[in-house]
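1. Just need the structure, nothing else, for what follows:
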Amino acid sequence: MKPVTLESIRIFLAVAEARSFTAAAIRLGVTPAAASKAVKLLEAQHGVIVFVRNTRRVALTEAGSVLYASLLAASSQIDDAFAALTRFRDRPAGTLRLTVPRALGALVLRELAPRFQRAYPDVSLDMSLDDGEVDLLEQGFDAGIRLGQSVAQGMVAVRLTGDLAWSVVASPAYFARAGRPRVPEDLVRHETVRYRFHRSKALAPWAFLRDGERFQVETGHKLVVNDTGLIADFSRSGLGLAYLPDIEIAHDLADGRLERVLDAFIPKTSGLFLYFAARTQSQPKLRAFIDMATADGLLSRSLAGSIGA
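-> You can find the predicted model right below:
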């Protein structure tokens, strides 16, 4: 048996209320013949007559009256359900799911999330901290925040910050024990704490710049993790050199817990971007987040404050 369609239910209810196929058809914008055919199909599918028809009037049978009473309540719920959709169309509402890098994402959201919640109380923020690559559509996220080079192809990317400065750092205790590298090539004789990408399993490269040419150095390492916050912890503990963004270790640099080396050789990298699939950006909840995140350099000022703290 074919399932009853919402359209046939709509026609049945309209005919029952108007007691006329013609009046119901006019109300629904269909022909009287189409309305009659839909009702006849419904009756045939279920083997029950729901209307008594003659040349002057249309009346519900007993079975039709029972069906009408049941469907009327259900129809009201369906109408309410579709009416509720307008709140997602007309104003920011619902749940906005975001994936952000652990340390850098926390810096961004510490400033942005409270402000967004105050401005849009009908939107719930569901934030996942993950440094790895994430397929937004596959994993059900509305948007993500990543460094520019980590944004997947085919996504719309909106810049949130300027380029980021990075440093090779270690604790004073490590430098006292192992000395300071003077050129990037010296790193092969040092212990380093390296970052491994979650999905590709590759080690994040340590990139340097000399005479306008970029190059990489492979380092000795006994510690490899996929969390930059833990890398900073290990480096503070004297376990080796780390390659980290300045905004993540600003307080350590200011307090002397970590010290820089090789400054002259380290290039900046692309800043943070908010990215999302093109077809999702029309959602009011995401549009509101995009507008706030990019408004008046809010995040760049916030992150600059973190560096200067």
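
2. from here on, contacts and neighbour counts on C-alpha atoms
-> Noted.

3. and the closest residue to A165 other than its chain neighbours, how many neighbours?
-> Leaving aside its sequence neighbours, A165 sits nearest to K268 (CA to CA, 6 or more residues apart in numbering; 4.8 Å). Burial of K268, expressed as a neighbour count using other CA atoms under 10 Å, amounts to 15.

4. swap in A293?
-> Neighbours of A293 under the rule other CA under 10 Å: 26.

5. Roughly how far does it sit from S8?
-> Here the criterion is CA to CA, to the nearest Å. By it, A293 lies 46 Å from S8.

6. what do you get for D122?
-> 36 Å.

7. who touches the residue nearest to A165 in this structure?
-> By CA atoms under 8 Å, 6 or more residues apart in numbering, the residues touching K268 are D163, L164, A165, W166.

8. isn't the last one right up against D246?
-> Think W166. Yes - using CA atoms under 8 Å, W166 makes contact with D246 at a distance of 5.2 Å.

9. Sort out which of the contacts of K268 are in strands and list them.
-> Of those, the ones assigned to strands by DSSP state E are W166.

10. export the contacts of K268 to a markdown table and tack on distance to T99?
-> Output for the contacts of K268, formatted as a markdown table (distance: CA to CA, whole Å):
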| residue | distance to T99 |
| --- | --- |
| D163 | 20 |
| L164 | 20 |
| A165 | 23 |
| W166 | 22 |
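
11. which of the contacts of K268 count as buried?
-> Buried residues within the contacts of K268, counting neighbours by 16 or more other CA atoms under 10 Å: D163, L164, A165, W166.

12. I'd like the structure of this one too, to check against the first:
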Amino acid sequence: MKTKLNDLIAFIAVAEEESFTRAAARLSVSQSALSHTIKGLEERLGLRLLTRTTRSVSLTEIGRKLYDSVAPRLTEIESELDSLNALKDSPAGTIRISTAEHAARAFVWPKIVAFMREYPDINIEMTIDYSLTDIVAAKYDGGVRLGESVEKDMIAVSISPTMRMAVVATPAYFEKFGKPVEPRELSEHNCINLRLPTYGRLLVWDFEKDGHDVNVRVEGQFTANKSSFIRDAALQGIGLAYVPEDMVLEDIREGKLERVLEPWCDVFPGYYLYFPNRSQYSPAFSLFVEAMRQPLSGEQE
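-> Next up is the predicted model:
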């Protein structure tokens, strides 16, 4: 009996994704081909590795034992292969990063563009994701989050200045409905909500002034799961938006939006690139981390 390495890779993908559809997409193969591969592996082993229902896929007890034994070893093999890039004249490999949209557009993407031009043999895969993704389980090399959200067991590298939020709307909106002067008055306004993927909850608007914290759950006509659409909705006069201030500073300067509650919007730690604490990193990833550390033109170090 001979088991191919690709069969084990396919099995691990299905086990981690708990779905033939998602695993097939991850491996860039058809769902039917993946199903055939897993069926052949089970037949050669004479063991049932997965329990399939119409809605889910889960490991059997034997499947779990195989996964726990094989997955760490394949991860080690992948790490060793990546380390071979150190023997090449120019660093190479693929770096996978998970990040939220605002962080990507404002800080990550400009640095990635410059990085790829300097290192043409290094490939970057960037996934826009608002959920608190487990980057280890999802096999990302690193993730980008606000500093207050990074797990303590991760290495974290600052990649942006400190930040502030801004509450904004069009001059026409304020002329018609008035301006809130303290956070509790937001309940009287049409506020644009951000839907977070984590538990499907809405973003709470956090404020602080003179050591006094106020957390407001707002309501309004429009909800989106991307901050760029929230800014666009504010520009269209839909209501008040709560967004990172760098997204709307130009709109404010041009008079398209006006800001309220500014004294209540305190600074907080910016974005961090975070990654697992390992003994070794590929040369490509080490270069990437150093590039992310560097401030963009015009930023304060």
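
13. tm score of chain vs chain?
-> The TM-score (TM-score structural alignment, normalised by the length of structure 2) is 0.68; 223 aligned residues with a CA RMSD of 2.4 Å.

14. ok, now how distant is the residue nearest to A165 of structure 1 from W166 of structure 1?
-> Distance from K268 of structure 1 to W166 of structure 1, by CA to CA: 6 Å.

15. any idea how far G270 of structure 2 is from I9 of structure 2?
-> Taken as CA to CA, the span from G270 of structure 2 to I9 of structure 2 is 37 Å.

16. Geometric centre of structure 1: which residue is closest?
-> Centroid check for structure 1 by CA atoms, centre = their mean gives A143 as the closest residue, at 2.5 Å.

17. Skip the chain neighbours and tell me the closest residue to whichever residue in structure 1 pairs up with P161 of structure 2.
-> Aligned by TM-score structural alignment, P161 of structure 2 pairs with G162 of structure 1. In this structure, G162 of structure 1 finds its nearest non-sequential neighbour in G271, 5.1 Å apart by CA to CA, 6+ apart.

18. contacting residues for that neighbour?
-> The contact partners of G271 of structure 1, by CA under 8 Å, 6+ apart, come to L147, G148, R159, L160, T161, G162, D163, L164.

19. So of those residues, which two are at opposite extremes in space?
-> Using CA to CA, the contacts of G271 of structure 1 reach their maximum pairwise distance at R159 and L164, which is 12.1 Å.

20. Helices along the stretch 51-200 of structure 2, start to end?
-> 61-83, 101-103, 109-118, 171-177 (DSSP state H, counting those that start in this stretch).

21. Deepest-packed of the ones you listed, please.
-> Of all the helices of the stretch 51-200 of structure 2, helix 101-103 has the most neighbours on average by mean count of other CA atoms under 10 Å, namely a mean of 19.

22. From P92 of structure 1, how far out is the closest residue to R196 of structure 1 other than its chain neighbours?
-> Nearest non-adjacent residue to R196 of structure 1, counting by CA to CA, 6+ apart: L203, 4.3 Å away. According to CA to CA, L203 of structure 1 stands 40 Å off from P92 of structure 1.

23. higher neighbour count, these two?
-> P92 (22 against 15).

24. my guess is the more buried one meets Y120, correct?
-> Yes - contact status for P92 of structure 1 versus Y120: in contact at 6.8 Å, counting by CA under 8 Å.

25. Please report how far the residue nearest to A165 of structure 1 lies from L147 of structure 1.
-> Between K268 of structure 1 and L147 of structure 1 the distance, using CA to CA, works out to 12 Å.

26. do L298 of structure 1 as well
-> With CA to CA as the criterion, L298 of structure 1 and L147 of structure 1 are 17 Å apart.

27. Compare the two and say which is more crowded by neighbours.
-> L147 (20 against 16).

28. Which residues are in contact with the residue nearest to the more buried one when sequence neighbours are not counted?
-> In space, and not counting its chain neighbours, L147 of structure 1 is closest to L272: 4.5 Å by CA to CA, 6+ apart. Contacts for L272 of structure 1 (CA under 8 Å, 6+ apart) come out as I145, R146, L147, G148, R159, L160, T161, G162, D163.

29. Next one: the closest residue to the last one other than its chain neighbours from L164 of structure 1, what distance?
-> In space, and not counting its chain neighbours, D163 of structure 1 is closest to G271: 4.2 Å by CA to CA, 6+ apart. When distances are taken as CA to CA, G271 of structure 1 and L164 of structure 1 turn out to be 5 Å apart.

30. and if you look at D246 of structure 1?
-> Distance, D246 of structure 1 to L164 of structure 1, by CA to CA: 8 Å.

31. now the strands for structure 2?
-> So, for structure 2 - with DSSP E - the strands run 50-52, 57-59, 93-99, 122-128, 142-146, 154-158, 165-169, 193-194, 205-209, 212-216, 223-224, 241-244, 258-260, 271-276.

32. Distance to P183 of structure 2 added to the ones you listed, as JSON lines?
-> Output for the strands of structure 2, formatted as JSON lines (distance: least, CA to CA, whole Å):
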{"stretch": "strand 50-52", "distance to P183 of structure 2": "50"}
{"stretch": "strand 57-59", "distance to P183 of structure 2": "46"}
{"stretch": "strand 93-99", "distance to P183 of structure 2": "29"}
{"stretch": "strand 122-128", "distance to P183 of structure 2": "30"}
{"stretch": "strand 142-146", "distance to P183 of structure 2": "23"}
{"stretch": "strand 154-158", "distance to P183 of structure 2": "30"}
{"stretch": "strand 165-169", "distance to P183 of structure 2": "10"}
{"stretch": "strand 193-194", "distance to P183 of structure 2": "15"}
{"stretch": "strand 205-209", "distance to P183 of structure 2": "7"}
{"stretch": "strand 212-216", "distance to P183 of structure 2": "7"}
{"stretch": "strand 223-224", "distance to P183 of structure 2": "19"}
{"stretch": "strand 241-244", "distance to P183 of structure 2": "12"}
{"stretch": "strand 258-260", "distance to P183 of structure 2": "10"}
{"stretch": "strand 271-276", "distance to P183 of structure 2": "25"}
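
33. Nice, that's everything, thank you.
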